[in-house]
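**Q** This is the structure alone, sequence omitted:
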């Protein structure tokens, strides 16, 4: 196994394509290795050492992909969402103890203001449309500091730092070592049987673990190529597909659903660009959507289960000839995956909390001993991480999730899985998207509510949807409130967020 990112990317032929983008020449694997050497030299000249933290604020695209891959071979990367406000950048840059910030050459936004306020060094990324996709140089502003030592990061040094989403509490810092990142990239490469002939069309945001590891690092570790779109746009997706000629893409369920709405009018491109498989992760893929994707693209759909603390992948539906089970996140795909008692530190064989152990799992949250004490425990000679997800294995070893433990709705002592309600409502012919969530109730504590988006050209009332659900599930599970929306609010990475949705939709005082 390549125990560092540099070792992982070393063995591939120089002339193989590595990174592409709309209207740009390809950057080869040899070119990517040369770029990594130049970036390391730029960082050392700017006084940035192997253990120093470099925040990256760049738009989605090839430079974001290569900035992560190259800077992580020489220092600690901390990609941040370019959409943050100045106050958020100040919080994250300070919390990360960032030594430098990488921004586009002409950038003059809130990240720069935050860095200047905190006295953090600024490195401008210089590139151009005539250069191969992803090629750049780094230009330091201000007086040149003393150069840093040329030491390279080792397997146990941190490669990537991300924050958890913090939907219910202060975001936690998740450090991922070189060995964590390399192990996860290799797990995904093996799960998807990636080879140098594969090409991933990336539409995932590259400040998120899903895009960074599943799309970028796993592809490059196989000597394969990654074609970087400038973000996700359902209107442009099939044009990109035609240009990129990918063998696969990976996305969150909301993206897949948006792609499906435009698929039939792009049938020629789908037929001319056969995919080997499609991948979904980062949120539960409704069984109905998985089936529709497989039928539309004529390719298997592999749903994977990942999270930041695992450097992304934990389980995945296998490729043929093994079955892809709609509604399941598949079999263990890298780390050991087991079920633990939700309160006691022991493994069980029934429904409970999903726990993992393996080389891709973070050593622990930074500076948060309380969270580490709650999240890690020893059992059966292994150190296990509690995922916060509830689930169970079937007889074939496929894992099905029943929801986030914090998202399970407790209606007067009756526990309801939002995912189960989602699945029933999605069977209604008028419902295109749904997210079930808890809303406050004075006597019961919580009540079931759902937000839905209707299919184009099909109408339905709240009463019709509730009546449909009432004929298919126990009364206590039927949403007492169904809100019909044009669009369901989403987080920065495109995921629908159940926690806090009642407040967002004005139901917190219901």
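**A** Cool, the structure landed. Note that the coordinates shown come from a computational prediction; the quantities given were computed from them, not determined experimentally.
**Q** make it CA atoms for all contacts and neighbour counts henceforth
**A** Noted.
**Q** The stretch 101-250 of the chain: helices as residue ranges?
**A** Taking DSSP state H, counting those that start in this stretch to define them, one finds helices in the stretch 101-250 of the chain at 110-118, 178-191, 209, 218-221, 237-244.
**Q** Pull the contacting residues for residue 486.
**A** Counting by C-alpha atoms under 8 Å, 6 or more residues apart in numbering, residue 486 makes contact with 453, 454.
**Q** Please tell me how far it sits from residue 231.
**A** Plainly put, residue 486 is 22 Å away from residue 231 if you go by C-alpha to C-alpha, to the nearest Å.
**Q** Over to residue 309?
**A** As judged by C-alpha to C-alpha, residue 309 and residue 231 stand 24 Å apart.
**Q** okay, pairing it with this:
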């Protein structure tokens, strides 16, 4: 018997036998996130839940505030099972809105404040979202006005709520909370049809086409997934984590939000990456664990004043790569990690062998995860020691993209292993199989943790009147890991726009700014493979060699 009380059409739910087995073996936790937070608040009411430079929120305050806001949203007209677009930064208010939605059974569509007409329009249409949360003070861009315009364009969007300040007449989170008594809120929420196997959130896949694919995550499996990560990194209720990247990301919720709500971990939140301030906060709040999904580690390596900070509380710093260099720089244990929103996390604890920590992305924290390396574009296993496509199946693995049978038909092997498109090699370290990331099979760019689908951006660039054809490729960058470089074939007699002009053109079409190319190279034609396809690896080597030559020239 399943515990799905508010089913959503278009969601591929894990089969009942998988749910039953996952609960029995402990890889899922038979609760909702809301009930888990209520239990945590009873255990450690006065302990800090979230800390920021603006304020500290105890578990009692977190529980009570989210109760009131959850009930207020239901009174506003949202109902359990509704979806809501999110354009919020990393702050305590975002944590409140997310956890209140989890309590009410309102499903966050985990978009970003940097998204614009293209992305938000696609997500509104695909998800059928009725709610919309925006942050008034995220940056100088008028998110409130933008959101109001999107509400006018998309008939499903009915309820716009402004967070962290709102103009007169606009519904605000603060006003909704203020108008909802706690006792009335608890009574309102006590009757909700919400089960442990209901949908928790709609996360987004970093695909290659730019059309966002929606990944449903579920209460019980997300709780278990986060618990597995905590076990892998030796996180306990006494630990303290620091987080400065988007809280809406899968990583932000699994690493920073759910451990706090469910297990009593204290999380220090930063609205943006600021290395000096991060180190000061680690020292001030005795942070035990820090993570870098994106540009943090390279900026740390460039920071020359490490010695002035007391990092003695820090037990582990986990990063996507270069952990050996980071460990030498910081003078404390560091390890590489890997995570994919479709449901696999790899990592190594501080006491793992140096080879596992520094030369692999580690192993899964869930014993029930099954991992295979397959020859690309096949179902044949790669030879021992050879690189293969990482494919996995387990308690938290994707069951199916939301309402997308075409994508689902291509995403899995015939026996249900999800194809990541990431190439790995396997290494047995002290009897444990760990995996080393070698590159991507699919055509996308990872700019500091934000995925850019090359095919999508190429289509937009090609709309420029001076462009005959465009190819987008990843170029190496010391801080972001990768940035986008556009190789453009011009139309005869026309001048290709520079980076600034092309960026203005693309954002004018509604594309998010972070997806715009940060270098433009004009060519007459592209290198081709033996079968006549554009040779993108050759373009990547070309720009990497060019950047290296430019760097050498600037230092000579």
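**A** It's in. Remember, predicted model here, so these are calculated numbers, not experimental data.
**Q** Any idea what the TM-score comes out to?
**A** Put the two chains on top of each other and the TM-score (TM-score structural alignment, normalised by the length of the first structure) is 0.73; 420 aligned residues with a C-alpha RMSD of 3.5 Å.
**Q** Which among the helices of the stretch 101-250 of the first structure is found nearest to residue 366 of the first structure?
**A** Proximity of these to residue 366 of the first structure was assessed by C-alpha to C-alpha; the nearest stretch is helix 178-191, lying at 15.2 Å.
**Q** Can you pull out the residues in contact with that closest one?
**A** Contacts with helix 178-191 of the first structure, where a contact means C-alpha under 8 Å, 6+ apart, come from 1-5, 8, 153-160, 213-214, 217-219, 221-222, 310-313, 316, 318-319, 333-334, 359-362.
**Q** chain center to that helix: distance?
**A** In terms of C-alpha atoms, centre = their mean, to the nearest Å, the centre of helix 178-191 of the first structure is found 15 Å from the chain centre.
**Q** matching residues in the second structure for that helix?
**A** Under the alignment (TM-score structural alignment), helix 178-191 of the first structure falls on residues 219-232 in the second structure.
**Q** how close does whatever residue of the first structure lines up with residue 262 of the second structure sit to residue 10 of the first structure?
**A** Counting by TM-score structural alignment, residue 262 of the second structure lines up with residue 221 in the first structure. Counting by C-alpha to C-alpha, the gap between residue 221 of the first structure and residue 10 of the first structure amounts to 8 Å.
**Q** And these two? Which one has more around it.
**A** The residue with more neighbours, out of residue 221 of the first structure and residue 10 and counting by other C-alpha atoms under 10 Å, is residue 221; that gives 26 against 17.
**Q** Compare the helices of the stretch 101-250 of the first structure and give me the one nearest residue 72 of the first structure.
**A** Across the helices of the stretch 101-250 of the first structure, residue 72 of the first structure has its closest neighbour in helix 178-191 (8.3 Å, C-alpha to C-alpha).
**Q** give the contact list for the aligned partner of residue 304 of the first structure in the second structure.
**A** Matched across to the second structure, residue 304 of the first structure falls on residue 337, judged by TM-score structural alignment. When the contact criterion is C-alpha under 8 Å, 6+ apart, the partners of residue 337 of the second structure are 318, 319, 320, 321, 345, 346, 347, 348, 360, 361, 362.
**Q** The stretch 101-250 of the first structure: strands as residue ranges?
**A** 121-126, 137-140, 158-163, 173-177, 199-202, 225-228, 248-251 (DSSP state E, counting those that start in this stretch).
**Q** Spatially central, which residue of the first structure would that be?
**A** With distances taken as C-alpha atoms, centre = their mean, the residue of the first structure nearest its centroid is residue 210 (2.8 Å).
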